[in-house]
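In: Got a predicted structure plus its sequence, pasted below:
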Amino acid sequence: MSKTTKRSLLYALGLLVLIAFAMWLRYASRYYFHSPAVGYLRSAIYLFLFGVWCYSLWARIVQVQVRHYMLAISALMVLWILLRSIKFSIDNTDVERLLWYFYYFPMLFIPMLSVFVSQSLGKGEDFRLPRWTKLLYLPTLLLLLLVLTNDLHQQVFSFPSGILSDQEYRYEVGFFFVLGWEALCAGFAFLSMVKNCRIPHSRRIRWLPLVPFALSLAYAYMYAKNVYWVWVLAGDITVSQCLIFASIFECCIHKAD
């Protein structure tokens, strides 16, 4: 086993240990430790992990365009976790709601930037994205604006009780436009990345990125169904989805031409 392989395995083991520790902290905070410090420590672990991942992307990816968009995606994941951490550390309904709306900045732009990554994988240094990809900014920005101005029209979330809070709300038609756009971009990006993965000898490995993608769908279903053990160990959907999407990107980066 080469030194590079051993080092990669050690890094992966350290990553898994930190994630397992953070999951345990979530469990412990529910039953043993009720101090806010536990939540801060768990958030700090994830911010550290994604910060390190961001640096590793900068160090590992040679193709300038792929590196540019991957760094943007990793920075958005850090921002998403930071917004979530701040939201749960304050006690102000209006600020909490605004932070909740701002979740949709990374939620909308990560799938869109994933399309850009999928079109850039395996290309040469002089490659430039097709012009049609620039058009993706328009619906993404319009949908973000729709969410951020929800208090004025309540076409994304409505509040039956009359209290503008994320504790009790109902999805409206605008939310499904947002969700549909996210799913469309993510699905297109995923299929394109799989297509650009090089595994000439094994179709099984070629579809390796499908594993974290399937886990993402399974997790979303169990989260929506309020499966108890999922709520206890991995009830933070922000962190869980960021970890799964990072896994998909890593599978594709390692297999890219």
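Out: Structure's in. What do you need?

In: hey, let's count contacts and neighbours off CA atoms from now on
Out: Noted.

In: show me where the stretch 101-250 of the chain has helices.
Out: For the stretch 101-250 of the chain, the helices defined by DSSP state H, counting those that start in this stretch occupy 104-120, 137-148, 150-153, 173-195, 203-206, 210-224, 228-234, 237-255.

In: so can I have CSV of those helices showing mean neighbour count and distance to residue 4?
Out: Below are these laid out as CSV (neighbours: other CA atoms under 10 Å; distance: least, CA to CA, whole Å):
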stretch, mean neighbour count, distance to residue 4
helix 104-120, 23, 26
helix 137-148, 17, 39
helix 150-153, 14, 50
helix 173-195, 17, 25
helix 203-206, 13, 21
helix 210-224, 15, 24
helix 228-234, 16, 31
helix 237-255, 19, 14
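
In: A further structure is provided below for comparison with the first:
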Amino acid sequence: MENSDEKTFKRRVLIGCTSAGILLVAGIICLQFFLNAEPPKPSVLSFGAFSTIGIMILLAPLIAAWGFYARVRCSDGTIKRNLQIIAALLIFWLFVVIIKYPTNNDIIVSLLWYCFYIPMTFIPSLCLFSAARAATLDKRKYASLIKRIILIVDTVLVVIVITNNFHHAVFVFDFSDPRWNRDYHYNIGYYIQVSWSLLQYLAFFALLFPAAQKQKRSAFIPVFILLCLGLAYCLLYALRHVSTIGTNISLVYTLLVLISLELLLDFKILPSYSWYGEVFSKLPFDIKLFNSNHSIVYETNCAAPLSASVLSSLSTISPKKDETVSFHTSTDPSMLFKAYSVTGGGTVLLSEEISAINEQRKILNEHQEELRKQNTLLRHNHEVAAYLYQLESEQALFQEIEQTLESKVHRIRSLLKTLPKENDTESLEKRRENLMKVKLLVAYCKRKGSLVLTQKSDPDLDRNRVQLVFNETAADLRSLGIDCAALIETSTRLPVQTVSVLYDCLYDFAASAFASVDPILMLFVRNADEGVELRAQLQAKKINTYDPNIDPVTNLSNNLRKRTKNFSINESKDCLTLSAIIKDGEI
């Protein structure tokens, strides 16, 4: 294998020689155009069509051999197929040239002349497709559509050239003129044809530049110089300059294309290897192929020697078909070895450097451990915050219930003090009414007091427990002569604070119902956004207060205003309605 210094030296020699040739050609052109120097007149050696037939005959099998060699050395199937088609088109072109000039029939000569433009049209497109493949642009979203459009344009241009005898849109001449094949003129179709080919060649080299960036950029210079030479020659030929009009454009075009493609293959701008064996040896992986005796048969150029422990471990491994066996050794902790089975016997060993992966794994483990500690700390903080919130909720509930019970007990004492002691009918009725009020207040105090104990054991109540409490309260009210019904439709457990608000609403409505005539009380509780919705309605012939000093509607509004912002109370002579949404976060 050549080392990098030898490759650099050869490349510099090639670039220097090519640059010197360019300078020589440029000097000759300057002498021709600016100093009015006489062009050299060849006396024996000529580059016309007749004088180069022997060269074309010898070149045809060489092109065929190059096509086969390109097929062998190119590692990409698409580019390989394009190169073979280019070789076939070049051979076709030389064959057409060889049979064109001895032919005397003007129609056949013109058709053979038009056939020149079949390879001249499709070869730039095939080069462009190969460049797109080498630059990995053929898998883009619109690559297939663009390829079809290019082929359609090529086909249309070739059809226009082939049918030139009918419309003369490409070449203008008259068959009646004996020198029609020399005294012709270009039409608009010719300039479109040349511009299209020039555009494709420019795109070909423009697309190759990304692929050339992966190699050393100096490798692209000789190919670019050949492009400039080819463009200058084609331009002078199209202008029918005296220095190019007598040359064989088919031969020059063929040589330029072959040399350019060969340089692209040699410099690895197009994927290329001297033989199939190089494909394996130049793989950028540490791969070794062992036979059944565990001896190395093939290995890549970058394969490193194996230690005795790796060979010993490999001798004990027998991977099955489509199975991968990975292992480490203590002597090579930074390497990961993967063994694969080979059809026909043998083992493939892939060695991967994983020191960077191990370092990353170590860093990730440290981060994971740190995150685990932070997660534990956050969980502990959350538990503490939840416990403190529960304590605050219990304290707030206790204070609220304590204040409520204090006011209710004061009310019970005032009712007991005002019990009439007489035994007449009016006094007995008044005494019975006050005792019923006391019973209602005692039941309320019992329900509210039980919430403190419930908060300690279970801070949330399910639907059945809430329905049971409301049913017991409705039964107490019915025993006092108030028709009452309560319905609970909740699918989630209710916090104690929410149940406390529901109790207050229930007993405030009960207080209003107690002082009303023929009251009917209905309550309905259901789920709402982030809480529950309470709907209550009291219907009676006449709604009164049971104490002239207390307005139950005002008392209910004040209590709800402390606990929620979303409620409404509507009052009339015979109906009192309440609609409230009690959210957990508002209590």
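Out: Nice, thanks for sending it over. Values in this document were obtained by computation on a predicted structure and should not be read as measured data.

In: coming back round to it: out of the helices of the stretch 101-250 of structure 1, nearest to residue 1 of structure 1?
Out: helix 237-255 (18.3 Å; CA to CA).

In: Next, the angle helix 210-224 makes with the closest one.
Out: For helix 237-255 of structure 1 against helix 210-224, the angle by axes from the mean of the first three to the mean of the last three CA atoms, to 10 degrees is 170 degrees.

In: Distance check, residue 495 of structure 2 against residue 219 of structure 2.
Out: Counting by CA to CA, to the nearest Å, the separation of residue 495 of structure 2 from residue 219 of structure 2 is 79 Å.

In: what about residue 451 of structure 2, how many neighbours?
Out: Using other CA atoms under 10 Å, residue 451 of structure 2 has 21 other residues around it.

In: Next, the contact list for the residue nearest to it when sequence neighbours are not counted, please.
Out: In space, and not counting its chain neighbours, residue 451 of structure 2 is closest to residue 496: 6.6 Å by CA to CA, 6 or more residues apart in numbering. Shown in contact with residue 496 of structure 2 (CA atoms under 8 Å, 6 or more residues apart in numbering): 451, 454, 455, 459, 460, 461.

In: how far away is residue 496 of structure 2 from residue 457 of structure 2?
Out: For residue 496 of structure 2, the distance to residue 457 of structure 2 - CA to CA - is 11 Å.

In: same thing with residue 523 of structure 2?
Out: Distance check for residue 523 of structure 2 against residue 457 of structure 2: by CA to CA, it reads 27 Å.

In: next one: residue 437 of structure 2
Out: Distance from residue 437 of structure 2 to residue 457 of structure 2, by CA to CA: 31 Å.

In: Mind checking which of those two has more residues around it?
Out: residue 437 (21 against 9).

In: Pretty sure that one sits in a strand.
Out: No - using DSSP: H, G, I helix; E, B strand; the rest coil, the assignment for residue 437 of structure 2 is helix, not a strand.

In: if I look at it, how far off is residue 408 of structure 2?
Out: Using CA to CA, residue 437 of structure 2 is found at 11 Å from residue 408 of structure 2.

In: How about residue 103 of structure 2?
Out: As for residue 103 of structure 2, its distance to residue 408 of structure 2 is 128 Å (criterion: CA to CA).

In: Ok, residue 52 of structure 2 next?
Out: For residue 52 of structure 2, the distance to residue 408 of structure 2 (CA to CA) stands at 125 Å.

In: before we move on, what about residue 24 of structure 2?
Out: Taking CA to CA as the measure, residue 24 of structure 2 falls 118 Å from residue 408 of structure 2.

In: Who has more neighbours out of these two?
Out: A side-by-side neighbour count of residue 24 of structure 2 and residue 408, using other CA under 10 Å, places residue 408 first with 17 against 12.

In: wait, the more buried one sits on residue 445?
Out: Yes - under the criterion of CA atoms under 8 Å, residue 408 of structure 2 makes contact with residue 445 at 7.3 Å.

In: about what we covered before: can you select the buried ones among the contacts of residue 496 of structure 2 for me in PyMOL?
Out: To isolate the buried ones among the contacts of residue 496 of structure 2 in PyMOL, judged by 16 or more other CA atoms under 10 Å, type:
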select buried, resi 451+455+459+460+461
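
In: between the contacts of residue 496 of structure 2, which is nearest residue 385 of structure 2?
Out: Of all the contacts of residue 496 of structure 2, residue 385 of structure 2 sits closest to residue 459, with 15.9 Å by CA to CA.

In: show me what contacts residue 108 of structure 1?
Out: 140, 144, 178, 181, 182.

In: What's the first one aligned with over in structure 2?
Out: Counting by TM-score structural alignment, residue 140 of structure 1 corresponds to residue 154 in structure 2.

In: Roughly how far does the closest residue to its match other than its chain neighbours sit from residue 194 of structure 2?
Out: Once flanking residues are discounted, residue 154 of structure 2 sits nearest to residue 121: 6.1 Å by CA to CA, 6+ apart. Taking CA to CA as the measure, residue 121 of structure 2 falls 9 Å from residue 194 of structure 2.

In: Same question for residue 495 of structure 2.
Out: 86 Å.

In: Residue 476 of structure 2 too?
Out: Taking CA to CA, one finds residue 476 of structure 2 at 106 Å from residue 194 of structure 2.
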